[in-house]
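Engineer: What follows is a predicted structure for the sequence shown.
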Amino acid sequence: MTTTTAPALLVLEDGRTFRGRAYGAAGETFGEAVFATGMTGYQETLTDPSYHRQVVVMTAPHIGNTGVNDEDPESRRIWVAGYVVRDPARTPSNWRSRRSLDEELAAQGVVGISGVDTRALTRHLRERGAMRAGIFSGEALARPGDEASLLARVLAAPPMTGAHLAPEVATTEPYVIPADGERRFTVAAIDLGIKGMTPRRMAERGIEVHVLPATATLEQIYATGPDGVFLSNGPGDPAAADHPVAVTRGVLDRGTPLFGICFGNQILGRALGFGTFKLKYGHRGINQPVKDLTTGKVEVTAHNHGFAVDAPLDAASDTPFGRVAVSHVCLNDNVVEGLRLLDRPAFSVQYHPEAAAGPHDAAYLFDRFVSLMEGERA
């Protein structure tokens, strides 16, 4: 265990502060403070590239109980900018655990804080909205009474609005995830911050996945000979991601089956001509209710997004690529959670059907993608 009793301080951009103890690495870090409501799956949250440049507040009070293993990371590293917990586990206990969570945070240089009243902090973020924050501990923690200088440093950090972050987390070189068993289809996956579980869910269905950098051109996409194109999840403001939008329009022009998840849903929305906007505090967790408007079914789903598509819920919209309908909606706040093209083989959802560590209510969406590719092949 590396947890210490050294003091630490969380400073929000509106001036509110929370005191606690250093957790993970000592030092300083800056990012957008957001809260995640999942009671499990903290390792998948930490390694999700969509959390790049965010200080994640865990609403579940006990974190680290199952330690850290080498099987569940969603990417090659921890991406969160900072980590805020209430009661870290004193001793992890799980048959797959290899080390404690705070040891992993320290090894990867992630600055965290524990002992924080995360209930009060979450209520504050719900009322005031997600905002910039800084965590300070060790030598980075200024002398008592010098919080004004720390606040100034928080205010100097860049906001999430306008941030183009996908190239910072995406692969720089293409790679291939082979199909499990016989290859039935080939998919070109644009890595905007892809999670490791996503190509595995496709591989399970006989899909060979060619993962391409966020900067991939239309020519590079079609050089893979794709039966379908996939737009991944990822961090940042979709309004700043012009290149993926242009590429998506090229895919739609060719009529290739297309599926997008999370950030990919926002990119598709922009490609169709819809706007996007920043949510007050976003959806993050593995317990969000979503209604599939095509079936009437309500699913419990995993979310991680701070932006959303601005599209009408009550009627199909005419776009340069035909009619488009909202296919899914969040039952908590009526935010658009999915788009479906009525005249072309393309759809997207705002949440995560690959859902590590769960739930798996929406796994059928990968089968829907397969059906689109089967239809085009027929």
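Structural biologist: Ah, there it is.
Engineer: going forward, measure contacts and count neighbours with C-alpha atoms only.
Structural biologist: Will do.
Engineer: Enumerate every residue touching the residue nearest the centre of the chain.
Structural biologist: In the chain, the centroid-proximal residue (CA atoms, centre = their mean) is Ser50; its distance is 3.3 Å. For Ser50, the contact set (CA atoms under 8 Å, 6 or more residues apart in numbering) comprises 79, 193, 233-236, 304-305.
Engineer: My read is that Gln54 contacts Thr29, right?
Structural biologist: No - distance between Gln54 and Thr29: 9.8 Å, which falls outside the contact criterion (CA atoms under 8 Å).
Engineer: Now do the shared contacts for those two.
Structural biologist: In contact with both Gln54 and Thr29: 81-82, using CA under 8 Å, 6+ apart.
Engineer: Can you show me the strands along the stretch 1-150 of the chain?
Structural biologist: For the stretch 1-150 of the chain, the strands defined by DSSP state E, counting those that start in this stretch cover 7-12, 17-24, 28-36, 54-58, 62-63, 82-84, 87-88, 111-114, 131-137.
Engineer: give the contact list for Gly41.
Structural biologist: Residues in contact with Gly41, defined by CA under 8 Å, 6+ apart, are 356-358.
Engineer: One more pass at 7 Å, please.
Structural biologist: Ala357 (CA atoms under 7 Å, 6 or more residues apart in numbering).
Engineer: where's it relative to Asp72, distance?
Structural biologist: Per CA to CA, to the nearest Å, Gly41 is found 9 Å from Asp72.
Engineer: what does Gly31 give?
Structural biologist: If you go by CA to CA, the gap between Gly31 and Asp72 works out to 24 Å.
Engineer: Surely Glu173 is in contact with Pro213?
Structural biologist: Yes - applying CA atoms under 7 Å as the test, Glu173 and Pro213 come out as touching, 6.3 Å apart.
Engineer: the more surrounded of these two?
Structural biologist: Pro213 (22 against 10; other CA atoms under 10 Å).
Engineer: Second structure for comparison follows:
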Amino acid sequence: MRDRKAPETAYLVLEDGTVFKGHAIGVKGTTTGEICFNTGMTGYQEIFTDPSYFGQILVSTNVHIGNYGCKESDNESDSVKIAGFVCRNFSDHYSRNLGDNSIQEYFEDNNLTGISNIDTRALVKRIRTEGAMNAIISSEILDIDELKSMVKEVPSMAGLELASKVGTKEEYYLGDENSDIKVAVLDYGVKRSILTCLAERGCYLKIFPGNVSYEQVMEWGPDGIFVSNGPGDPAAMGYAIEVVKKVINNDIPSFGICLGHQLFALAVDVPTYKMHHGHRGINHPVRNEKSGLGEITSQNHGFGVNPEAINANLDKIEITHINLNDQTIEGIRIKGKKAFSVQYHPEASPGPHDSRYLFDEFITEINQNKN
């Protein structure tokens, strides 16, 4: 463990002018992004490395962060993806014997700036009331007026195309190359645990960069296509919408998660919208409309599919899952096509495994199409 220093001052300034003073954590610096909060009680490292959080400052509603340290195998991507971090109590002491290092060391290694020792309850209430907004954290600039001026220059998440910044740049493979099931993954920021869930079910995966064309994907001869999660505004991803539209129109077994779900909707002319403050946590209740059963789900999204447009197109879209907190659309199936998607994260890393059956349904869909 590296030597601890006396805490230095840091400030968090919101776009609406709200100011919080606290302790600097991670590396000394300044960072900006859209502020959001996650209600999960555990799994902070998986959240830090989820590419869907790219460009966002994350607030943890759990009071204690860092008490079980960090471990390389818990990463969901090759590096930390959040833009900054905010918490109440930040612990550089950890009790897990299998831990590789403390969270402070982890942040230093990943060049992440954050702030602790602030009233996160008041902050989260502010976000819930006023909605998602931009923010700035700084432990090097302590002039509040300057920080207020800087945060006004941060671009809105609405309209930002970010998936191309976090997805793979080169094709690669995963799984058993002798498998009878070949799945093409369109990588807009895919989590490692999603790939693991597919590979564990016998799929041989080829992961493609997000800017790949439909024709390039089909040259490989996949039996199914998976459309991944990722950051940013899905409506700004015209290149991806066109590929997904061809996948659906050609009736290839396909499955989308999170951003993939939004791209499925856009591909059938259902618009998306920027949510007031989004869904981020590991205890969101969802009802399966076919079985009537409830599922506790892991979620991370700030955009949703337009429910009015979905309900106006029930001749071509089936609603498969509904959020029981606010009745937003959590899952759809394209009628007459082998395409379905969910807004939440069935791989659930972190979170409950109630929804992992969806991967089995995808494999069943592929096998039925092959026979």
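Structural biologist: Nice, thanks for sending it over. These numbers were taken from a predicted model, which means no experiment stands behind them.
Engineer: Give me the more crowded residue out of Gly31 and Asp72 of structure 1.
Structural biologist: Set Gly31 of structure 1 next to Asp72 and count neighbours by other CA under 10 Å: Gly31 wins out with 25 against 17.
Engineer: That one pairs with which position in structure 2?
Structural biologist: In structure 2, Gly31 of structure 1 lines up with Gly33, judged by TM-score structural alignment.
Engineer: Equivalent analysis for Ser75 of structure 1, please.
Structural biologist: Using TM-score structural alignment, Ser75 of structure 1 lines up with Ser77 in structure 2.
Engineer: How many residues are close by that match?
Structural biologist: Ser77 of structure 2 has 20 nearby residues by other CA under 10 Å.
Engineer: That one: what's it in contact with?
Structural biologist: Counted by CA under 7 Å, 6+ apart, Ser77 of structure 2 has contacts 49-50, 191-192.
Engineer: need those in CSV with distance to Thr320 of structure 2 and neighbour count, can you?
Structural biologist: Below are the contacts of Ser77 of structure 2 laid out as CSV (distance: CA to CA, whole Å; neighbours: other CA atoms under 10 Å):
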residue, distance to Thr320 of structure 2, neighbour count
Thr49, 29, 21
Asp50, 25, 28
Lys191, 23, 25
Arg192, 25, 18
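Engineer: Strands along the stretch 251-378 of structure 1, start to end?
Structural biologist: Here the stretch 251-378 of structure 1 has its strands, by DSSP E, counting those that start in this stretch, at 258-261, 275-292, 298-310, 317-319, 322-330, 336-341, 346-349.
Engineer: The counterpart of Glu215 of structure 2 in structure 1: how many residues sit nearby?
Structural biologist: Under the alignment defined by TM-score structural alignment, Glu215 of structure 2 corresponds to Glu219 in structure 1. For Glu219 of structure 1, the count of nearby residues is 10 (other CA under 10 Å).
Engineer: sec struct for Val245 of structure 1, please.
Structural biologist: Secondary structure for Val245 of structure 1, judged by DSSP: H, G, I helix; E, B strand; the rest coil, is helix.
Engineer: check contacts around it.
Structural biologist: 267-268, 270-271.
Engineer: Over in structure 2, see which of the residues you listed survive.
Structural biologist: Retained in structure 2: 267, 270-271, out of those (criterion both residues aligned by TM-score structural alignment, their matches' CA atoms under 7 Å).
Engineer: Most neighbours among the residues you listed, which one?
Structural biologist: In the kept ones among the contacts of Val245 of structure 1, the most neighbours by other CA under 10 Å go to Ile267, 33 neighbours.
Engineer: Structure 2: which residue goes with that residue?
Structural biologist: So, by TM-score structural alignment, Ile267 of structure 1 is matched to Leu263.
Engineer: hmm, back to that, using CSV, please lay out the kept ones among the contacts of Val245 of structure 1 together with distance to Val85 of structure 1.
Structural biologist: Formatted as CSV, the kept ones among the contacts of Val245 of structure 1 follow (distance: CA to CA, whole Å):
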residue, distance to Val85 of structure 1
Ile267, 32
Arg270, 36
Ala271, 38
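Engineer: Can you identify each of the helices in structure 1 by residue range?
Structural biologist: Applying DSSP state H to structure 1 gives helices spanning 42-46, 101-107, 118-128, 147-156, 166-169, 197-203, 218-222, 242-254, 263-271, 364-377.
Engineer: Can you give me the buried ones in the shortest one?
Structural biologist: Spelled out, it's helix 166-169 of structure 1. By neighbour count on 16 or more other CA atoms under 10 Å, the buried set for helix 166-169 of structure 1 is 166-167, 169.
Engineer: for the last one, same thing?
Structural biologist: Taking 16+ other CA under 10 Å as the neighbour-count basis, helix 364-377 of structure 1 is seen to contain the buried residues 365-366, 369-370, 372-373.
Engineer: same question, the second one
Structural biologist: By neighbour count, and taking 16+ other CA under 10 Å as the criterion, the buried residues in helix 101-107 of structure 1 are 101-106.
Engineer: Just send the buried residues of helix 364-377 of structure 1 back as TSV, with distance to His124 of structure 1 too.
Structural biologist: Converted to TSV, the buried residues of helix 364-377 of structure 1 look like this (distance: CA to CA, whole Å):
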residue	distance to His124 of structure 1
Leu365	35
Phe366	37
Phe369	40
Val370	43
Leu372	44
Met373	46
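Engineer: Between those, which sits nearest Thr122 of structure 1?
Structural biologist: Leu365 (31.6 Å; CA to CA).
Engineer: Could you find the closest non-adjacent residue to that closest one?
Structural biologist: Pro353 (6.8 Å; CA to CA, 6 or more residues apart in numbering).
Engineer: aligned partner of the one you found in structure 2?
Structural biologist: Aligned partner of Pro353 of structure 1 by TM-score structural alignment: Pro346.
Engineer: what's the distance between that match and Val286 of structure 2?
Structural biologist: Distance of Pro346 of structure 2 to Val286 of structure 2, computed by CA to CA: 11 Å.
Engineer: what touches both of the two?
Structural biologist: What both Pro346 of structure 2 and Val286 touch, as defined by CA under 7 Å, 6+ apart, is the set Thr297.
Engineer: Go ahead and confirm the match of Ile267 of structure 1 touches Ala236.
Structural biologist: No - between Leu263 of structure 2 and Ala236 there is no contact under CA under 7 Å: 10.3 Å.
Engineer: Contacts only, for the counterpart of Ala8 of structure 1 in structure 2.
Structural biologist: By TM-score structural alignment, Ala8 of structure 1 lines up with Ala10 in structure 2. Contacts for Ala10 of structure 2 (CA under 7 Å, 6+ apart) come out as 21-24, 115, 138-139.
Engineer: Kindly report the same for Ala25 of structure 1.
Structural biologist: Taking CA under 7 Å, 6+ apart as the test, what Ala25 of structure 1 contacts is 105-106, 109-112.
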